[in-house]
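Asks: generate coordinates for the sequence data below:
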Amino acid sequence: RLKDVTCGAARTADFTQAQYPGVAPQLDAVGAGTDLVTLTIGGNDNGTFINAITACGTAGVLSGGKGSPCKDKHGTSFDDEIETSTYPALKAALRAVRAKAPDARVAALGYPWITPAAADPSCFVKLPLAAGDVPYLRAIQAHLNDAVRRAAEETGATYVDFSAASEGHDACQATGTRWIEPLLFGSNLVPVHPNALGERRMAEHTMSVLGLG
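Replies: Here you go, the predicted structure:
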């Protein structure tokens, strides 16, 4: 029996408070009888993903794809927010899940790759990032995933790592290969989110990690 309370743009704060009027806090969905909790959270805290993608996309367009204008302007600011704000919030959220569902297995999923490891000039029209900002954004995502991993390990949850499984399935890949839709000219109404293939592969990999048939 599945209860799905996922919601777009959710933050760790929405575990304990209503994300929208009339929408119950996500923690209301779990209780003492819950067996399994899976979640993907943290990327929307402090607007990390949307702020970084928007800032770097704008900078990439203005620079014509040259250099690393986003990194030059923002430096460690996104990483600093992950470490000082998102990471402790993740730990608090996972502890709150444990308190509500003490006997449940808890799986905290990392995020599949949004960008390739290096710039792909053919992808600029879909993901308008300057060449030097592609590895910059990927490093920010790696830092966020590491924060999720550490928070999971420190609260007794299982971390589901997608760094290997999602390699080669980033937003620059062709339809049918990519798990994440690009910023522009994608097939999803919501860009830079998993498509149906990505969601299916994420579910399969999570079940494999948890040993579920």
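Asks: C-alpha from now on. contacts and neighbour counts both.
Replies: Fine.
Asks: how close does the residue most central in space within the chain get to P88?
Replies: Nearest to the mean C-alpha position of the chain, by Cα atoms, centre = their mean, lies Y111 at 3.9 Å. Distance, Y111 to P88, using Cα to Cα, to the nearest Å: 18 Å.
Asks: kindly report the same for L129.
Replies: Counting by Cα to Cα - L129 and P88 are separated by 30 Å.
Asks: looking at those two, which has the bigger crowd around it?
Replies: Shown here are L129 and P88; by other Cα atoms under 10 Å, L129 has more neighbours (35 against 14).
Asks: mind checking the SS state of the more buried one?
Replies: When classified by DSSP: H, G, I helix; E, B strand; the rest coil, L129 comes out as coil.
Asks: want to put them side by side, so please do this one too:
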Amino acid sequence: MKTIVRAGIVAGVAAASMVWPVSAMSDPGGEQGIRYVALGDSRAAGPYLDAAAMVGGCARADAGYPNIVAGSLRAVAFVNVACTGARAEHVTSVPQHTPTGSVPPQIDSVMPDADLITLSIGGNDLGWSGLVSRCYTELPGEDAHCRTDPDTTPRMNAALDALGPKITATLTAIAQRAPRARVLLVGHGGIYDNRGCWPNIPTSDADAAFVTDFFSRMNRVLADSAATAGAEFVDVTVGARGHDACAPSEQRWYEGRQSLSLAKALHPTAAGMRHMAQRVVETVRRTAG
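Replies: The predicted structure follows:
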């Protein structure tokens, strides 16, 4: 299932926190505005955040950042095909198998006349959770010392080295499909900070800092790929300090291994999605201005 929306301008709602479900939008008529397509994995889909995520196999929520961006920018056309579990090839060329069936490559839904395309991808390609799990401890107060493990860093390096070309190729394919569109690659990170909190983030503080650095390196790879392909990179870690998975639940933008909200474990909360949307909108408006 994909979300397709045409929207008129709705006034009087705060842009940074606005969510437009499909039923709230109307036909634009002759109005001109942004035609927006959202692509990617669960970081865009927002699994389990609301009832919409229970429909179809992609677990795509209305509370995901693409819907908020569409409302904030008053998009006159909006297509959201982000799908939980997606890898780069599911964006460009390979159908993705979901619990309810198969969905076509996401790029098939990109309008050639799109003005804006966002992409969240790379986490499943890296298999980051498996890499990071080497830093986890079984008991509080323990230290796995993954930061000095002779195998962990080489595995991370190899995964990051393989990621860059895949993301560059994906962004290039998107640009060829919609040559006039601004393409924004939305970064990763935010779950971890320089602290552990067993059992939610079951690492020592030193290993937590090591994991945080791994995501910083991942974002540098993504930023380089965006620059190479003529896209723009959105760093969602800006302004997110103190809202990691070890923060109090009311301040948390990302869940850890034990989710205390509707969000899937190790994914953004609804507040995190609003933050990510704000970063996208700020990027669009800043560079457009």
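Asks: what's the TM-score here?
Replies: After superposition, the two chains reach a TM-score of 0.88 (TM-score structural alignment, normalised by the length of structure 1), with 206 aligned residues with a Cα RMSD of 2.0 Å.
Asks: for the residue nearest to the centre of structure 1, list the residues it contacts.
Replies: Shown in contact with Y111 of structure 1 (Cα atoms under 8 Å, 6 or more residues apart in numbering): 40, 141, 145, 161-163.
Asks: quick one: the helices in structure 1?
Replies: Remark: helices assigned in structure 1 by DSSP state H are 48-63, 69-74, 77-81, 87-100, 133-154, 196-210.
Asks: distance to L27 of structure 1 for the ones you listed - can I get that in a markdown table?
Replies: Below are the helices of structure 1 laid out as a markdown table (distance: least, Cα to Cα, whole Å):
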| stretch | distance to L27 of structure 1 |
| --- | --- |
| helix 48-63 | 23 |
| helix 69-74 | 34 |
| helix 77-81 | 24 |
| helix 87-100 | 7 |
| helix 133-154 | 17 |
| helix 196-210 | 21 |
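Asks: and these: which comes nearest G8 of structure 1?
Replies: helix 48-63 (12.2 Å; Cα to Cα).
Asks: ok, now which ones touch the alignment partner in structure 1 of G230 of structure 2?
Replies: With TM-score structural alignment as the criterion, G230 of structure 2 lines up with G156 in structure 1. With contacts defined as Cα under 8 Å, 6+ apart, G156 of structure 1 is in contact with V106.
Asks: recalculate using a threshold of 7 Å.
Replies: Residues near G156 of structure 1 by Cα atoms under 7 Å, 6 or more residues apart in numbering: none.
Asks: and what of the one 10 residues further on?
Replies: Counting by Cα under 7 Å, 6+ apart, S166 of structure 1 makes contact with 112-113.
Asks: translate it into the numbering of structure 2.
Replies: Match for S166 of structure 1 (TM-score structural alignment): A240.
Asks: any idea how far its match is from S259 of structure 2?
Replies: 18 Å.
Asks: same check on H90 of structure 2?
Replies: 27 Å.
Asks: between those two, which one's more packed in?
Replies: Regarding H90 of structure 2 and S259, a neighbour count based on other Cα under 10 Å identifies H90 as having more, with 24 against 17.
Asks: what sits against that one?
Replies: 96, 105-106 are the contacts of H90 of structure 2 under Cα under 7 Å, 6+ apart.
Asks: separate out the buried members of those.
Replies: By neighbour count, with 16 or more other Cα atoms under 10 Å, the contacts of H90 of structure 2 hold 96, 105-106 as buried.
Asks: distance to W198 of structure 2 added to the residues you listed, as TSV?
Replies: Output for the buried ones among the contacts of H90 of structure 2, formatted as TSV (distance: Cα to Cα, whole Å):
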residue	distance to W198 of structure 2
Q96	34
P105	39
Q106	37
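Asks: just these: which are in strands?
Replies: Q96 (DSSP state E).
Asks: can you tell me how far the counterpart of V183 of structure 2 in structure 1 is from D14 of structure 1?
Replies: With TM-score structural alignment as the criterion, V183 of structure 2 lines up with V106 in structure 1. As judged by Cα to Cα, V106 of structure 1 and D14 of structure 1 stand 17 Å apart.
Asks: what's the span of stretch 171-178 of structure 1, first residue to last?
Replies: End to end - Cα to Cα - stretch 171-178 of structure 1 spans 6 Å.
Asks: buried sites along it?
Replies: 171-173, 178.
Asks: pull the number of nearby residues for G289 of structure 2.
Replies: Count around G289 of structure 2 with other Cα under 10 Å applied: 6.
Asks: report how many residues lie close to the closest residue in space to A89 of structure 1 that isn't next to it in sequence.
Replies: Using Cα to Cα, 6 or more residues apart in numbering and skipping the chain neighbours, the partner closest in space to A89 of structure 1 is T12 (6.5 Å). Other residues lying near T12 of structure 1 total 21 when counted by other Cα under 10 Å.
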